[in-house]
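>>> pasting the structure only:
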């Protein structure tokens, strides 16, 4: 199977947390609009929502174990609410996603942002909405490049 065929048949899982969905949705929408231009039809992306970022790694693990997906993308926003919990959650999510990837062999891409000193006002909301648009494009590009690279490795 050549690279174009690999991409045309690949299925991708996109998991996003619902906390701050008005911001995180920008990543999803940007990802979906970019992925098709890169060779994977947007219709081949299955969307999943979880309550918060902490729930993403387990969902990613179950999706990876299903054998249905060439890649899994995770999007969320873990904000610093002035308590130390932020650091634990952020670390647990990122470490969990890496573990899923290494244990399953299915690439997992993180667009889980963990800003310090996030405040719910127009300037921060606008900045992170715009930033998640960029992150969606970057995740789509990384996903396609990695799916192609892994397909070359298995074909060799």
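Cool, got the structure. Fair warning: this is a prediction, and the values are worked out from it, not measured in the lab.

>>> Every contact and neighbour count from this point should use C-alpha atoms.
OK.

>>> In this protein, where's the longest helix?
Ranked by residue count, the top helix of the chain under DSSP state H comes out as helix 122-155.

>>> next structured bit after the helix or strand harbouring residue 56?
Element membership for residue 56 (DSSP states H and E) is helix 56-65. Next along the chain after helix 56-65, taking DSSP H and E as the criterion, comes strand 71-77.

>>> Report all helices and strands that that next one contacts.
strand 12-17, helix 21-35, helix 56-65, strand 108-113, helix 122-155 (3 or more Cα pairs under 8 Å, 6 or more residues apart in numbering; DSSP states H and E).

>>> For residue 49, the count of nearby residues, please.
17 (other Cα atoms under 10 Å).

>>> er, residue 35 I mean
By other Cα under 10 Å, neighbour count at residue 35 equals 25.

>>> hang on, the earlier thing: residue 95: which of the helices and strands packed on strand 71-77 is closest?
helix 56-65 (8.7 Å; Cα to Cα).

>>> Just the buried positions in that closest one, please.
If you call a residue buried by 16 or more other Cα atoms under 10 Å, then helix 56-65 has these buried ones: 56-57, 59-61, 63-64.

>>> Put this next to the first one:
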């Protein structure tokens, strides 16, 4: 079992509710923007994993650095600056506050907190790589 099991469960439950709630409210564009901001970071992560599996350590490290950079740019900077600002500040001024406004925005806040929790796990792995250690998934727990 992974050490971030509860975070992953919370992330997936929040995401499903956000997708359904956004659809129910007709917030298609903001929902797509949220999904894109989250999924764009996965490209470099999956590329890094691919290079690890192929034994290409240098390329894996390059892709991992790209992943960390994209994580910061999209999930820690663009997400709050564009998505959260739009939904918390601009949306109520334009269309008013719906009954789902606070629950959906609270879920966005939870996702943002999870981004930071995972970022610290990512930084631990990055430091391990920089210091010459072998990368491993810090989420794996032995029982």
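Alright, I've got the coordinates. From a predicted model like this one, the values you see are computed outputs, not experimental measurements.

>>> TM-score them against each other, please.
Overlay of the two chains. TM-score (TM-score structural alignment, normalised by the length of structure 2): 0.34; 67 aligned residues with a Cα RMSD of 3.8 Å.

>>> Export the helices and strands packed on strand 71-77 of structure 1 as CSV, with columns for distance to residue 71 of structure 1.
Formatted as CSV, these follow (distance: least, Cα to Cα, whole Å):
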stretch, distance to residue 71 of structure 1
strand 12-17, 5
helix 21-35, 12
helix 56-65, 8
strand 108-113, 6
helix 122-155, 7
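
>>> hey, which of those is tucked in deepest?
Highest mean neighbour count among those (mean count of other Cα atoms under 10 Å): strand 12-17, with a mean of 24.

>>> Give me the helices and strands touching that strand, please.
Strand 12-17 of structure 1 packs on helix 21-35, strand 45-50, helix 56-65, strand 71-77, going by 3+ Cα pairs under 8 Å, 6+ apart.

>>> mind redoing it with 10 Å?
helix 21-35, strand 45-50, helix 56-65, strand 71-77, strand 108-113, helix 122-155 (3 or more Cα pairs under 10 Å, 6 or more residues apart in numbering; DSSP states H and E).

>>> so that strand versus strand 45-50, what angle?
20 degrees (axes from the mean of the first three to the mean of the last three Cα atoms, to 10 degrees).

>>> got the angle for strand 12-17 of structure 1 vs helix 56-65?
160 degrees.

>>> buried ones in stretch 30-40 of structure 2?
30-31, 34, 37-38.

>>> longest helix anywhere in structure 2?
Per DSSP H, structure 2 has its longest helix at helix 101-130.

>>> for that one, which positions count as buried?
Result for helix 101-130 of structure 2 [16+ other Cα under 10 Å]: buried residues 101, 104-105, 107-108, 111-112, 114-115, 118-119, 122, 125-126.

>>> Dump those into JSON lines; add distance to residue 13 of structure 2 as well.
JSON lines is the format used below for those (distance: Cα to Cα, whole Å):
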{"residue": "101", "distance to residue 13 of structure 2": "17"}
{"residue": "104", "distance to residue 13 of structure 2": "12"}
{"residue": "105", "distance to residue 13 of structure 2": "14"}
{"residue": "107", "distance to residue 13 of structure 2": "9"}
{"residue": "108", "distance to residue 13 of structure 2": "12"}
{"residue": "111", "distance to residue 13 of structure 2": "10"}
{"residue": "112", "distance to residue 13 of structure 2": "14"}
{"residue": "114", "distance to residue 13 of structure 2": "13"}
{"residue": "115", "distance to residue 13 of structure 2": "15"}
{"residue": "118", "distance to residue 13 of structure 2": "17"}
{"residue": "119", "distance to residue 13 of structure 2": "20"}
{"residue": "122", "distance to residue 13 of structure 2": "22"}
{"residue": "125", "distance to residue 13 of structure 2": "26"}
{"residue": "126", "distance to residue 13 of structure 2": "28"}
